[in-house]
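> I would like to see how this sequence folds:
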Amino acid sequence: DYSTPEQDIPASALPGGRLWETCMTINDTWGYAKNDTNWKSVEDLTRKLIDIASKGGNFLLNVGPMPSGEFPQAIQERLARMGDWMKANGTSVYSTTQCPFRNLPFDGRCTVNGSKLYLEVFNWPSDGLKLADLDTQVLSARSLDGNEELKVSITGVVRTSGKNGPWVVSISKPSKLDSIATVVELDLAGPPQIAATNLAVLPEASGAYNLDAGLAEVHGKTIQYDWQGVRREDFIGSWTDAGDFVTWTLNLPAAKKFQVEISYACPQGNEGSAFTAGVEGGASLSGVAQATKGERDFRTDSLGELTVPAGLHRLEVRVTKLAHAQAMNLHRLRLVPVR
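Presented below is the predicted three-dimensional model:
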């Protein structure tokens, strides 16, 4: 199965490896509309393509021909300039897979093809391009446009007791920068391995955590992520096996107490399933799914207070009793600090 969001791009790769494709217009209209001249810029379109590729998706770009069968000049110009960028940098898009990082320290994206890691840098950092949390050795670096060899330097501990330690990889600035995206190819000693701390969900400025469905890891036989193009109405559904569960990774500098809220939908006739939300292998809170009007009619229940220990931990939601065919459609788990 697959998802086809329209005019929108998910915040991250879809959980469970779910296939997806963004369908988007080059202006605001499907097909040709004489008065619609709100064309997306070349930079915007190309960066959208890069963003989608970095999240493991496909990009279906709708272009509307005029009654004569020809494309408007504005479309021709944009496609030609996107093509120019792809001629120089297409290796970072074609046959690549999603970015293995959750958090990147620069303005851009990344993609992977085997032991090649591609960094698509939108704006070159003023203090230089750096990459943290990569546990695989970097053998060499080059810019795709111009094939310029770039210098790689490493700071921090490279090896600790035979294991990769915390290091920061710095890549020199190429002589030619692209205003759309400058692509750097890193040749690694093997497929990229990422430090577990990089996979943690980041908090809001308030210290609260929004553990959205789109950020979850899904575990099980039937459970899956569902998004058909409606912003903020995605969910983890098809929860027909009580053994299935979802997790999110957190990395707290110190133990903290949170008020836990859960948002879900449960169409009438499926209510009554019992569930827990808590720290994997630790404390948890319990709840019972209540009926809602439809599969996207989300309600929010407060489950109580939960203390999350310091360090790297996984938060999980599990079904402890399946009352009917499906447990619920899980939209979000939210952790709000208790002051």
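> Only C-alpha atoms from now on, for both contacts and neighbour counts.
Fine.
> show me the residues around the spatially closest residue to residue 25 that is not a sequence neighbour that make contact.
Excluding the flanking residues, the one nearest residue 25 by C-alpha to C-alpha, 6 or more residues apart in numbering is residue 62, at 4.6 Å. Shown in contact with residue 62 (C-alpha atoms under 8 Å, 6 or more residues apart in numbering): 23-26, 30-31.
> rerun at 10 Å
When contacts are counted by C-alpha atoms under 10 Å, 6 or more residues apart in numbering, residue 62 touches 23-32.
> I'd like the structure of this one too, to check against the first:
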Amino acid sequence: MKKTTAFLLIILFCSSMMFSQTEITQNERMQWWRDARFGLFIHWGLYAIPAGEWEEKEIPGIGEWIMKRAQIPAEKYRDLANRFNPIKFNAHDFVLTAKNAGMKYIVITSKHHDGFAMFKSEASRYNIVDATPYGKDIIKQLADECHRQGLKICFYYSQSRDWNEPNGLDNDWDFPKERDFQKYLDEKVKPQLTELLTNYGPIGLIWFDTPMTISQEQAQSLKDLVRKLQPKCIISGRLGGGVQTDYISTGDNVIPGNVDRSDWEVPATLNNTWGFKKNDHNWKSSKDLTRLLFDIVSKGGNYLLNVGPDAEGKIPEASVNILTEVGNWMKINREAIYETKASPFQTEFNWGCVTQKDNKLHLGIFDWKKGDFYLEGLENKVEKIYLLSDRTKNALKFQQTFNKNINHHRLNFQLPDKAPDNAVSVVVVETDGIPKVEQGIYQQADRSITLSTFQAATFKNGKSEEIKSTSRGGGVDLTDKNIQFSWNFNVEKKGNYKIDIVTTETGSHGDPLWQGGHEIRIISGNQTKDIVIERDKDEYNPRTQYWKKIHTNGGVLRFDEPGQYKIELIPVSIFKGKSGFTFQEINLRPLE
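Predicted coordinates:
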């Protein structure tokens, strides 16, 4: 213990001299990350050896959790280290895989919940150098290669869960309930974080995870340690204790349903696991991944996409091939991703997404339909429209109109017969200045009207109330029937409109949940509709992958004249069950 403390003090002194010479602003700290948009997550450790099976039985759940899921005794699990010899690991190939995919940073599990370190550590001999026949520092090799190839190296570190340590959290099958968590932080976590932040050069970020019961004071001490050792190092969103971090990490594979102009990131799997599982071949296609990347960036986020190397040190060939295909798209369309901002539009478009950079809008079109294309609500004068894949920037014909009766702008241009790409085809719209868009809700050219939760005015007992999207499928998870929603919107074409109430599944990505039976009331003028939320139709949602949209038929509303209208949604009763009222939007579709 005395040696560890002395070592920590020496490292703290030296590192403070190395990295703390100048002050850094938050914007300066975050700029590289905001520009990067796309990173590689690597989950790798001893769990790659069982690869989802223990004692000839397949263990449900994600691969890196096998120790807990199978309740493997720590002493028995440690024996895996004697077999861990990833002789096929090649740091150059790992970094090149990320680079070829268009990724700008790598986050690797330096220590996951099983407590095993993938780096040389003086704080615990349970590490890849001291405890395995491989005997080399994986983290050093990867960090050195990232520095050579120009990618940011970043470290995942499990600060609370440690199934190998009696004083770490969450191993209740081996160790007594009583534990000294502070001792664990002082004797393992802080010394190992110090090693990571002093032995491997500049570190882009520390990715903390599953904080559990860590206190505010304990979490703050970890944040202070990172700031002291490397002030430029970003701290991810799962530190815990209510301590403010540098950005928000969404739930695993969870993509918000709306634009969020704060700093946030989606950690996501390439199949259904993080750590390697030999029987998980449920790979997402490069087409789906490219669309998810564009969707996330259009909403203001970063995409941290995972691979799980096997026990020999190889990234599965299927993963490499899929990422290469995404990279081929990035080579042509990188302008629409790097250094961009979120869409100025507040709605999800059925046809795709929008990113923004300076005076350019990048329209990422998923479903290409030749001929007329309409973009609603752009106020600026358009100077030019062209395909991003067209090096000559041949101009597409366009027309701008303005409906003075409802103060609505509409842009119309002609799409060529053939889509430039089968995943996302990018059209560039150049405007006379920074793009400005209307803030109201307007009818689309196909006459549909979408009223989403994040466009609504929300109230509780007559007072304004902020509602956040908490359902993993993109909606709110409402349990309070006193919350009411209200929308003002513009109708161009009179007529009868079908009411489609959209809710979403929620829960974990491996076990989605949905609850019906809620009673709501829709009011518009003198029209009232009482509706019971039922599962009338399921719809796969490519923007969330794991959580479906659930449609409920709400009847018909009539709008007799063009103009502005109001709709209110009032919960009458919320059924108490597996989840709340996971409301996402109302779609109004013309019947004529």
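> returning to that earlier point: could you find the counterpart of the residue nearest to residue 25 of the first structure in the second structure?
In the second structure, residue 62 of the first structure lines up with residue 306, judged by TM-score structural alignment.
> quick one: that match from residue 275 of the second structure, how far?
With distances taken as C-alpha to C-alpha, to the nearest Å, residue 306 of the second structure is found 9 Å from residue 275 of the second structure.
> Same check on residue 519 of the second structure?
From residue 519 of the second structure to residue 275 of the second structure the distance is 42 Å (C-alpha to C-alpha).
> which one in the second structure is aligned with residue 138 of the first structure?
In the second structure, residue 138 of the first structure lands on residue 382 (TM-score structural alignment).
> between residue 519 and residue 275 of the second structure, which one's more packed in?
residue 275 (27 against 18; other C-alpha atoms under 10 Å).
> And the residue nearest to the spatial centre of the second structure, how far from residue 40 of the second structure?
In the second structure, the centroid-proximal residue (C-alpha atoms, centre = their mean) is residue 266; its distance is 1.3 Å. Taking C-alpha to C-alpha as the measure, residue 266 of the second structure falls 11 Å from residue 40 of the second structure.
> Common neighbours of the two, please.
Taking C-alpha under 10 Å, 6+ apart as the criterion, residue 266 of the second structure and residue 40 both touch 303-305.
> Need these in JSON lines (columns: secondary structure, neighbour count and distance to residue 190 of the second structure).
Below are these laid out as JSON lines (DSSP: H, G, I helix; E, B strand; the rest coil; neighbours: other C-alpha atoms under 10 Å; distance: C-alpha to C-alpha, whole Å):
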{"residue": "303", "secondary structure": "strand", "neighbour count": "26", "distance to residue 190 of the second structure": "28"}
{"residue": "304", "secondary structure": "strand", "neighbour count": "23", "distance to residue 190 of the second structure": "25"}
{"residue": "305", "secondary structure": "strand", "neighbour count": "24", "distance to residue 190 of the second structure": "27"}
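> re the thing from before, what helix or strand does the aligned partner of the residue nearest to the centre of the second structure in the first structure sit in?
Counting by TM-score structural alignment, residue 266 of the second structure corresponds to residue 22 in the first structure. For residue 22 of the first structure, the host element (DSSP states H and E) is strand 19-25.
> cool, residue 301 of the first structure as well?
strand 299-308.
> Show me what counts as buried in that strand.
By neighbour count on 16 or more other C-alpha atoms under 10 Å, the buried set for strand 299-308 of the first structure is 299, 301, 303, 305-308.
> can I get the residues you listed in TSV with distance to residue 255 of the first structure?
Supplementary listing: the buried residues of strand 299-308 of the first structure in TSV, determined by distance: C-alpha to C-alpha, whole Å:
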residue	distance to residue 255 of the first structure
299	29
301	24
303	19
305	13
306	10
307	7
308	6
